[in-house]
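*Asks:* need coordinates for the following:
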Amino acid sequence: MARLRESRLRILVTGGAGFLGSHLIDRLLAEGHDVLCVDNLFTGSKQNIEHLNLHPRFEFMRHDVTFPLYVEVDEIYNLACPASPFHYQHDPVQTTKTSVHGAINMLGLAKRLRCRILQASTSEVYGDPAQHPQTESYWGNVNPIGPRSCYDEGKRCAETLFFDYHRQHDLQIKVARIFNTYGPRMHHADGRVVSNFVVQALKGDPLTIYGDGQQSRSFCYVDDLIDGLIRLMRSDDSVTGPVNLGNPEEFTIKELAEKIISRTGAASGLIRSPSPVDDPMQRRPDISLAGSLLGWRPEVRLDDGLDRTIAYFRSRMDEILAI
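*Replies:* Predicted coordinates for the structure are as follows:
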């Protein structure tokens, strides 16, 4: 049973200037809460939160979560970490530190305040899965020493820390395993497949497919994902997770490229490049647990979500082309 949220809370969102964080903050403010947004702006952008500059219940603090933070809040959403391969491989040591030191610092804060804390984990904890679709009980197939390991293993270690704090200090934790999410405010050059394809199509360039394009992914629209995070945070104390949050509809990368070409009206073709190291061949969440515990299921179909995402990037093409 979900907890009632009738009073105004002061909520900390780390990584709040990022793609997911900024959408989460919009929802929390709309519900009447006070929000402290913390971000070091490595991948986050002030542009994502500039519409909130004059909001009376919004506060921004530039801070790196690998250093301790001393604030007073009622809840913590820990979203801080580069999430795209291009960004998290740029400085892999810092990526690991953000996941591990960041988790330690935010858990320490939650312990001091005796408040609940949600960890934004990832489907990457499953690695290149031997189980399909992936359930939360699956332990994963992760390379611990590859170029993606800074993110995959960093997030796995963060989950370990969350559950150890829960067992050792009786901390109220929530762990969400987030699958591929897309929508407005994605960074145009983050290297993720939806943003890559949309920007390439709008520019009239060929769409770059890595490998044969038969690897599969499932794509969750950002509004659905944010709804899942909030439902998880507000769930009964006994619900710790991990809980998969994603859209179980599965598409090959080639199918996605063809959809985006069609929906943009582009004349783009396809070009192929070698697959990145340790790129998983298939990824689809089993969301039975989210359905039974949270009453959650994504509602936005891929075609509708792509139309909204394309419209966002189309509105920013002059700016993108000028960079």
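*Asks:* C-alpha only now, for contacts and for neighbours.
*Replies:* OK.
*Asks:* now do the strands in the stretch 151-300 of the chain.
*Replies:* Remark: strands assigned in the stretch 151-300 of the chain by DSSP state E, counting those that start in this stretch are 173-178, 181-182, 207-210, 216-218, 220-221, 243-245, 250-252, 270-273.
*Asks:* let me have the ones you listed in TSV, adding distance to Asp318 and mean neighbour count as columns.
*Replies:* Putting these into TSV (distance: least, C-alpha to C-alpha, whole Å; neighbours: other C-alpha atoms under 10 Å) gives the following:
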stretch	distance to Asp318	mean neighbour count
strand 173-178	31	25
strand 181-182	21	22
strand 207-210	20	20
strand 216-218	30	20
strand 220-221	25	24
strand 243-245	34	29
strand 250-252	30	18
strand 270-273	24	12
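*Asks:* out of these, the one nearest Tyr151 is which?
*Replies:* The closest of these to Tyr151 is strand 173-178. By C-alpha to C-alpha, the value is 13.2 Å.
*Asks:* now for that closest one, which elements pack on it?
*Replies:* Other helices and strands packing on strand 173-178, by 3 or more C-alpha pairs under 8 Å, 6 or more residues apart in numbering; DSSP states H and E, are strand 116-122, helix 149-169, helix 222-233, strand 243-245.
*Asks:* what's the angle between that strand and strand 116-122?
*Replies:* Our comparison of strand 173-178 with strand 116-122, counting by axes from the mean of the first three to the mean of the last three C-alpha atoms, to 10 degrees, yields an angle of 20 degrees.
*Asks:* starting at the chain centroid, how far to strand 173-178?
*Replies:* 11 Å (C-alpha atoms, centre = their mean, to the nearest Å).
*Asks:* same check on stretch 198-210?
*Replies:* Per C-alpha atoms, centre = their mean, the centroid offset for stretch 198-210 relative to its chain is 23 Å.
*Asks:* hmm, back to that, possible to save the strands of the stretch 151-300 of the chain as CSV with distance to Arg27?
*Replies:* Putting the strands of the stretch 151-300 of the chain into CSV (distance: least, C-alpha to C-alpha, whole Å) gives the following:
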stretch, distance to Arg27
strand 173-178, 18
strand 181-182, 17
strand 207-210, 33
strand 216-218, 24
strand 220-221, 15
strand 243-245, 17
strand 250-252, 27
strand 270-273, 37
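*Asks:* here is a second sequence; please produce its structure as well for comparison:
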Amino acid sequence: MAKRILITGGAGFLGSHLCDRFIGEGYHVIAMDNLITGDMRNIEHLLSLPNFEFYHHDVTKFIHLPGELDYILHFASPASPIDYLKIPIQTLKVGAMGTHNCLGLAKAKRARILVASTSEVYGDPLVHPQTEEYWGNVNPVGPRGVYDEAKRYLESITMAYHNFHGVETRIIRIFNTYGPRMRLNDGRALPAFIGQALRGEDLTVFGDGSQTRSFCYVDDLVDGIYRLLLSDYHLPVNIGNPSEISLLDFAEEVLALTGGEVGITFKPLPADDPKQRKPDITKAREILGWEPKVGRKEGLRRTFEYFKTLPSEEWSRQPKEFVSMK
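*Replies:* Next up, the predicted model:
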């Protein structure tokens, strides 16, 4: 009998790719999403499958699922800077109440749960690259605090359930990830750049563009999640691509990819925007035998090809303001 796995945030960017992976591995997948940032188009190709179910539900409310459950992947959360400003309370609630409900379900079902944390727990880091032992430099009352602190709480309550209730838990710290099904206009660096290029606009770079990010292609990330879930390691693990690049150089790469004849516009750096971001993936290599395989050039090509297939009216819309380059 197929193992049953619940994936919260299952209609989102990462959640939908996880649904695909676990369907491909022979699991019975239950996706759950309140669609506040998720999109049914991401999973419509799965709806007719007998080993796939979808529940339209908000995980900050009590979760009831009939039958046995083997695994839970908790990926329900807004994940872009624009979301933090538009829905800050919901961002905090899904990290706190939503995680509490998922952990309670894991305890009741005796299921193993993997929770999605983030490199944002490191804040604007004073250690580079970031190892799992670094505690971070986070402003709890800044504009990013609702997301950063929600994820730090997520880690704390997960460890409490592991230590006090004996729940089998796994914690992944996700670094910048990109690929098909990203929301084109969510304010993050790659979709923001590609959206502007498609509209024939100058690309917006904040500050002088010297701040760095490390971009991991979604297929690599999903493989890391799969390996961590099935591992015996319960402490946080960084999953990301350590290939570091400045946002100015990244904008230049996108311009070269899209063939646009536009330029680059500079705007003031947002509050608490991290100056450096690069994962130390020693633990992932040693414990999971994992490291990224898709280079940035190939990953960008695949992502751009996806965005070009979207209806023109979708990429012609732009957010009211690009607020960060997460």
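*Asks:* re the thing from before, among the helices and strands packed on strand 173-178 of the first structure, which is the most enclosed?
*Replies:* Most buried of these, by mean neighbour count (mean count of other C-alpha atoms under 10 Å): strand 243-245, with a mean of 29.
*Asks:* the second structure: matching residues for that one?
*Replies:* Counting by TM-score structural alignment, strand 243-245 of the first structure pairs with residues 237-239 of the second structure.
*Asks:* please state the offset of that stretch from the chain centre?
*Replies:* Centre to centre, stretch against its chain (C-alpha atoms, centre = their mean), the figure for stretch 237-239 of the second structure is 12 Å.
*Asks:* the residue in the first structure that Leu221 of the second structure lines up against and Leu118 of the first structure, how far apart?
*Replies:* Taking TM-score structural alignment for the superposition, Leu221 of the second structure sits opposite Leu225 in the first structure. From Leu225 of the first structure across to Leu118 of the first structure, the span is 14 Å (C-alpha to C-alpha, to the nearest Å).
*Asks:* I'd say Pro144 of the first structure and Lys155 touch.
*Replies:* No. The pair Pro144 of the first structure / Lys155 is not scored as a contact, 11.8 Å apart, by C-alpha atoms under 8 Å.
*Asks:* and Thr135 of the first structure, what's its match in the second structure?
*Replies:* With TM-score structural alignment as the criterion, the equivalent of Thr135 of the first structure in the second structure is Thr131.
*Asks:* repeat for Ser315 of the first structure
*Replies:* Counting by TM-score structural alignment, Ser315 of the first structure lines up with Thr309 in the second structure.
*Asks:* on that earlier part again, what sits against the match of Leu221 of the second structure?
*Replies:* Under the criterion of C-alpha atoms under 8 Å, 6 or more residues apart in numbering, the neighbours of Leu225 of the first structure are 178, 181, 245-246, 298.
*Asks:* quick one: Arg144 of the second structure from Asp70 of the second structure, how far?
*Replies:* 34 Å.
*Asks:* same deal with Arg301 of the second structure?
*Replies:* Computed as C-alpha to C-alpha, the Arg301 of the second structure to Asp70 of the second structure distance reads 36 Å.
*Asks:* more crowded one of these two?
*Replies:* Neighbour count, other C-alpha atoms under 10 Å: between Arg301 of the second structure and Asp70, Asp70 has more, with 17 against 14.
*Asks:* just checking, the more buried one touches Ile5?
*Replies:* Yes. Shown here, Asp70 of the second structure and Ile5 form a contact pair, counting by C-alpha under 8 Å, at 5.9 Å.
*Asks:* re the thing from before, OK, contacts around the match of Thr135 of the first structure?
*Replies:* Neighbouring residues of Thr131 of the second structure by C-alpha under 8 Å, 6+ apart: 238, 279-281.
*Asks:* out of these, flag the one nearest to Val167 of the second structure.
*Replies:* Nearest to Val167 of the second structure out of the contacts of Thr131 of the second structure is Asn238 (C-alpha to C-alpha; 21.0 Å).
*Asks:* where does the closest residue to Leu105 of the second structure other than its chain neighbours land in three-state SS?
*Replies:* Spatial nearest neighbour of Leu105 of the second structure, excluding adjacent residues (C-alpha to C-alpha, 6 or more residues apart in numbering): Ile63 at 7.1 Å. Per DSSP: H, G, I helix; E, B strand; the rest coil, the secondary structure class of Ile63 of the second structure is coil.
*Asks:* got the contact list for the aligned partner of Ile63 of the second structure in the first structure?
*Replies:* Matched to the first structure by TM-score structural alignment, Ile63 of the second structure sits across from Leu69. By C-alpha under 8 Å, 6+ apart, the contact list for Leu69 of the first structure reads 105-106, 109.
*Asks:* of the residues you listed, which is the most crowded?
*Replies:* Going by other C-alpha under 10 Å, Met106 tops the contacts of Leu69 of the first structure with 27 neighbours.
*Asks:* aligned counterpart of it in the second structure, please.
*Replies:* Checking TM-score structural alignment: Met106 of the first structure goes with Cys102.
*Asks:* do the same with Ile49 of the first structure
*Replies:* Matched across to the second structure, Ile49 of the first structure falls on Ile43, judged by TM-score structural alignment.
*Asks:* that match: neighbour count?
*Replies:* So Ile43 of the second structure, with other C-alpha under 10 Å, has 21 neighbours.
*Asks:* so it touches Leu14, yeah?
*Replies:* No. If you go by C-alpha under 8 Å, Ile43 of the second structure and Leu14 don't touch, sitting 11.3 Å apart.
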